[in-house]
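S.K.: generate a structure from the sequence data that follows.
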Amino acid sequence: MLAVALAVTLGAAQAATPSQTTISPKSIDAATQLRERALNDDTGYKVVESLTTEVGPRMAGSEADARAVAWAQAKFKQLGFDRVWTEPVTFPKWERRSESAQVLGDHSQKLAVTALGGSPGGTIEGEVVRFADLASLQAAPAGSLAGKIAFIDHEMERAKDGSGYGMGSRIRSAGPSAAIRAGAAAYMMRSAGTDSHRNPHTGITHFDDGLAPIPSAALAAPDAEQLARLVALGKPVRVKLALDCGWNGTATSYNVIGEMRGRSKPDEVVVIGGHLDSWDLGTGAIDDGAGVAIAMGAGKLIGDMKQRPARTIRVVAFANEEQGLFGGRAYGEKHVADVRKHQIGAESDFGAGRVYAFSTSAPDYAKDAAKQIADVLAPLGIAYTPGEGGPGPDVGPFAANGLAWAALRQDGTDYFDFHHTPDDTLDKIDPKALAQNVAAYAVFAYLAADAQGDFGSKPGKVTPPHE
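M.R.: From the prediction side, this is the model:
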């Protein structure tokens, strides 16, 4: 009996330990050929050209957003996806109508400004008080800025991995609430960007519960510098900030989904995608038309293969990422019960620069398979960097509930020159760099979908890395 009990115990332990995930030599050969085809394919570029030309800017909840949803459905079908459908996503609707700012008095001049997403409208005239950083504004005594305009003049640092954006984003999201606590009537910031053009960078902001929102805007970098020089002259500088914008009920958009069905495990999926919405200032080419195009292009190339991978390739064009990850959250909530059927997920949402690094959340038993994928990616100039990176924004909410993720990290050295500005247009995309992205996503998705074994998706609360 003891021997039988021991055997049962050992068997249970072995069953609880997943076997090693592997990828066959045949799959590696097929992925190598796929990689080379992708480098010479222009599907990705044609897709982003179509989106930015035929739809243009597509702010969540707008008429153009609805046209983008129709465009995505038609494009999936045109590219030969086997199944195309939508899933509704509802959210508060924010609108921008007009915006302006002007220095008043002896040095009267216009300033290039844009409202931050989520800002209320209003016209404010007040003395500007400059702060070098967020901490300085947060330390301002309550009431010390009564009737004044708080101005944070922080210069974002350029970096390949975009790490300078972290502070810029915090200043955009936390600055208005800090200004309100100090009594300010309005808030302005130097744009979270790395360019020196008179193009202000928009982006969503937030107001802490219990605070009455105030008009909040971003200045183009040269205008922020001009305002700082005026303040440095030592005399009070008054500015008139006029914003016509605000929340206007709710809207419903859609996650648009296309699938290339797998040959033997069609109910298991590898998810790749980008977000379909954009801000309204440019045409949303690098943010995130490129991501949608990369995923669609990769999916089409895999679907066209003589022998498809075992699992299904699912491409998601996520709704309303810009104003709060609404599409990503909705997808994760709808599909959380099927997390084990999701082999792994990845999102492209960092422009169209070349992919330079690859990593995954793969557990120990799948790390050899991740290394096999990395080896096929290496000729594209992509380094294997385990332990670095994190899931894309829209993949993040699902990853927090157990979805395995991959990071294909792009060179973002100049991404924040154009991010959220009127300069986010098609001409900023290098077709060859975009093709390298499509090749990388095609290789990754195909090999993950054809692996023997999984990459660790399972139900449970986790804290994925945040880039």
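S.K.: hey, let's count contacts and neighbours off CA atoms from now on
M.R.: Will do.
S.K.: sec struct for Q102, please.
M.R.: strand (DSSP: H, G, I helix; E, B strand; the rest coil).
S.K.: correction: G61
M.R.: Applying three-state DSSP: G61 is coil.
S.K.: what is the burial count for it?
M.R.: Applying other CA atoms under 10 Å, we find 23 residues neighbouring G61.
S.K.: how close does the residue nearest to it when sequence neighbours are not counted get to V269?
M.R.: With CA to CA, 6 or more residues apart in numbering as the criterion, G61 has its nearest non-adjacent residue at 5.2 Å, and that residue is A251. According to CA to CA, to the nearest Å, A251 and V269 sit 29 Å apart.
S.K.: do L403 as well
M.R.: Applying CA to CA to L403 and V269 gives a distance of 11 Å.
S.K.: between these two, point out the one with more neighbours.
M.R.: L403 (32 against 27).
S.K.: without its sequence neighbours, what residue ends up closest to that one?
M.R.: That would be S457: by CA to CA, 6+ apart, it lies 4.6 Å from L403.
S.K.: element containing that neighbour?
M.R.: Using DSSP states H and E, S457 sits in no helix or strand.
S.K.: re earlier: list residues touching both of L403 and V269?
M.R.: Residues touching both L403 and V269 by CA atoms under 8 Å, 6 or more residues apart in numbering: 342-344.
S.K.: please provide the structure for the following sequence as well, for comparison with the first:
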Amino acid sequence: MAAPAMPVAPAAPADTVAWDIVSGLTTEIGQRLAGSEAEARARAWGSQKLQALGFRNVKVEPFTIRGYQRGVDKARITSPVPQMLAVTALGYSGATPDKGIEGELVYFPTLAALKAAPAGSLAGKIAFIDHAMRAAQDGSGYGPYGQVRREGPTVAAQKGALAVVIRSVGTDSHRNPHTGVTSWGAGVKPIPAGAVSNPDADLIGRLAKLGKPVTIALTLTGKTVEGLPSGNVVGDLPGRDPSLPPVLVGCHLDSWDLGTGAIDDASGCAIVTAAALRAQAAGQTLRTIRVLWAGSEELGGFGGEAYAKAHAEPHALAMESDFGADRVWRVQTRFAPADKPLADSIVAALGTMGIVAGRGTAGGGTDVEPVIAAQKLAVVDMGQDGTHYFDLHHTPDDTLDKIDPAALEQNVAAWTQVLEIVANAPAIASVNPPE
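M.R.: Okay, here's the model as predicted:
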């Protein structure tokens, strides 16, 4: 009996575009904090790169933002046991004096516990908010546990806290704090807000259980600045029929400043750009494929909002890559009922790569959601394996060595399959958003 045929190994990458982009952004530019001089250099680099790759109508579309400029970030436990802490300020944190502050730490095991604290009970004290985020393939813990960062500082301020420190919203066990933006409720004066690494949060939890007073010294001197320059970089690969609305593929060019933004989101820009080019390698697609390298995603999705305002012309469909560079394992779509055959063809094509159809509904991502909502666009979500994504997310460890070239290539190949289908579809209907 003959041995069963082995699966054919995928062909070697047809190009190095994706690797060149992620390597170039992280090496030649580095961190790209929104509103900074580095983000401006990244826009110039991106514009030149897209033009060199053959994109047409390449332009930088400027806008201004409310930005955050990092200062000095330091923290230490002063009693009962002196201990330095690995800390980072959250975006839009309030500032301490240059000499810092010191106060009693009040431990809350969850955000709900903080919300239950009596009004005024934290006057002159520093709140610490814990949580229990765990790794998941789909990254689903980020939504609920991320509220500790997004909402927790406002609640602490409303309770009268002098400052707030949270356990980093991440799943690693390294002494790397995770930054990220917080938002302040209407009428709430920002207080200093920082995140400590997971091992340091574990230490704080153990000290709290001893029942002795815990005090902490905290210095966070960053500042929020209005009117900083940012912008999007946009480029087209023209289709055979310019009268048809384009397919939009997005990513974000900015990053946090602790690492070099390799997984978040230089890899996304690499994936969408390389796939767009490869989809046209065998011949010009019917529809134009437009690439959006959005600015200022991390500080509030400003690039996506600016794109939607600047581009009221019809689009057909939107996709985004902003979840690292691990392998695509799931696809989810949102098409009009009449376009079910189109959705089925995408699922079938990706099925040959071992990518499964998800049960959820595609939503896009921060950089494309505004235009999706405004124009009721069809959407395809390519779900990457997020098991280790939140080990690195918003940390000093977000660097080029974390990108696996084979996984990056699998992303490009999967995206190419989808773009070859949707960019050659003669009709794509608008879609009512889910209720």
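S.K.: on that earlier part again, SS state for the alignment partner in the second structure of the residue nearest to G61 of the first structure?
M.R.: Aligned by TM-score structural alignment, A251 of the first structure pairs with L228 of the second structure. Put simply, L228 of the second structure is strand when judged by three-state DSSP.
S.K.: what about R76 of the second structure, neighbour count?
M.R.: Based on other CA under 10 Å, the number of other residues close to R76 of the second structure is 18.
S.K.: tell me the contacts of it?
M.R.: 82-85, 216-218.
S.K.: put the buried members of the residues you listed into a PyMOL selection.
M.R.: Listed next is the PyMOL selection for buried residues among the contacts of R76 of the second structure, using 16 or more other CA atoms under 10 Å:
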select buried, resi 85+216+217+218
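S.K.: in this structure L116 of the first structure contacts F207, no?
M.R.: No: using CA atoms under 8 Å, L116 of the first structure makes no contact with F207, being 11.6 Å away.
S.K.: and the two? Which one has more around it.
M.R.: L116 (29 against 18).
S.K.: quick check: that one vs K77 of the first structure, distance?
M.R.: Taking CA to CA, one finds L116 of the first structure at 36 Å from K77 of the first structure.
S.K.: repeat for A217 of the first structure
M.R.: From A217 of the first structure to K77 of the first structure the distance is 40 Å (CA to CA).
S.K.: comparing the two, which residue is more hemmed in?
M.R.: A217 (31 against 14).
S.K.: what lines up with the more buried one in the second structure?
M.R.: Using TM-score structural alignment, A217 of the first structure sits opposite G194 in the second structure.
S.K.: which ones are touching the residue lying closest to that match once chain neighbours are set aside?
M.R.: Of all residues not flanking G194 of the second structure in the chain, A89 sits nearest, at 4.2 Å (CA to CA, 6+ apart). A89 of the second structure makes contact with 70, 73, 179, 192-195, 220, 222, according to CA under 8 Å, 6+ apart.
S.K.: in ChimeraX, select just the buried ones from the residues you listed.
M.R.: A single ChimeraX command selects the buried members of the contacts of A89 of the second structure (16+ other CA under 10 Å):
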select :70,73,179,192,193,194,195,220,222
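S.K.: any idea which of the contacts of A89 of the second structure is closest to A201 of the second structure?
M.R.: The shortest approach to A201 of the second structure among the contacts of A89 of the second structure belongs to A195, at 8.9 Å (CA to CA).
S.K.: mind checking the SS state of the closest one?
M.R.: strand.
S.K.: list the ones among the contacts of R76 of the second structure that fall in strands.
M.R.: Among the contacts of R76 of the second structure, DSSP state E puts 83-85, 216-218 in strands.
S.K.: ranges for the helices of the first structure?
M.R.: 2-16, 25-39, 43-54, 63-78, 134-138, 165-181, 221-232, 290-303, 326-335, 367-377, 396-399, 415-418, 431-450 (DSSP state H).
S.K.: pick the most buried one from those helices.
M.R.: Of all the helices of the first structure, helix 290-303 has the most neighbours on average by mean count of other CA atoms under 10 Å, namely a mean of 29.
S.K.: now do that one and helix 431-450, the angle between them.
M.R.: Our comparison of helix 290-303 of the first structure with helix 431-450, counting by axes from the mean of the first three to the mean of the last three CA atoms, to 10 degrees, yields an angle of 50 degrees.
S.K.: with the second structure overlaid, how far apart is helix 290-303 of the first structure on average?
M.R.: Helix 290-303 of the first structure: mean distance to aligned residues in the second structure after superposition is 1.2 Å, counting by mean CA distance after the TM-score superposition for the first structure.
S.K.: run through who's touching that helix.
M.R.: For helix 290-303 of the first structure, using CA under 8 Å, 6+ apart, the contacting residues are 34, 38, 43-45, 47-48, 76, 79-81, 259-261, 272-276, 308-309, 313-317, 347-352, 434-435, 437-439, 441-442, 446.
S.K.: report the distance from that helix to the chain centre.
M.R.: 16 Å (CA atoms, centre = their mean, to the nearest Å).
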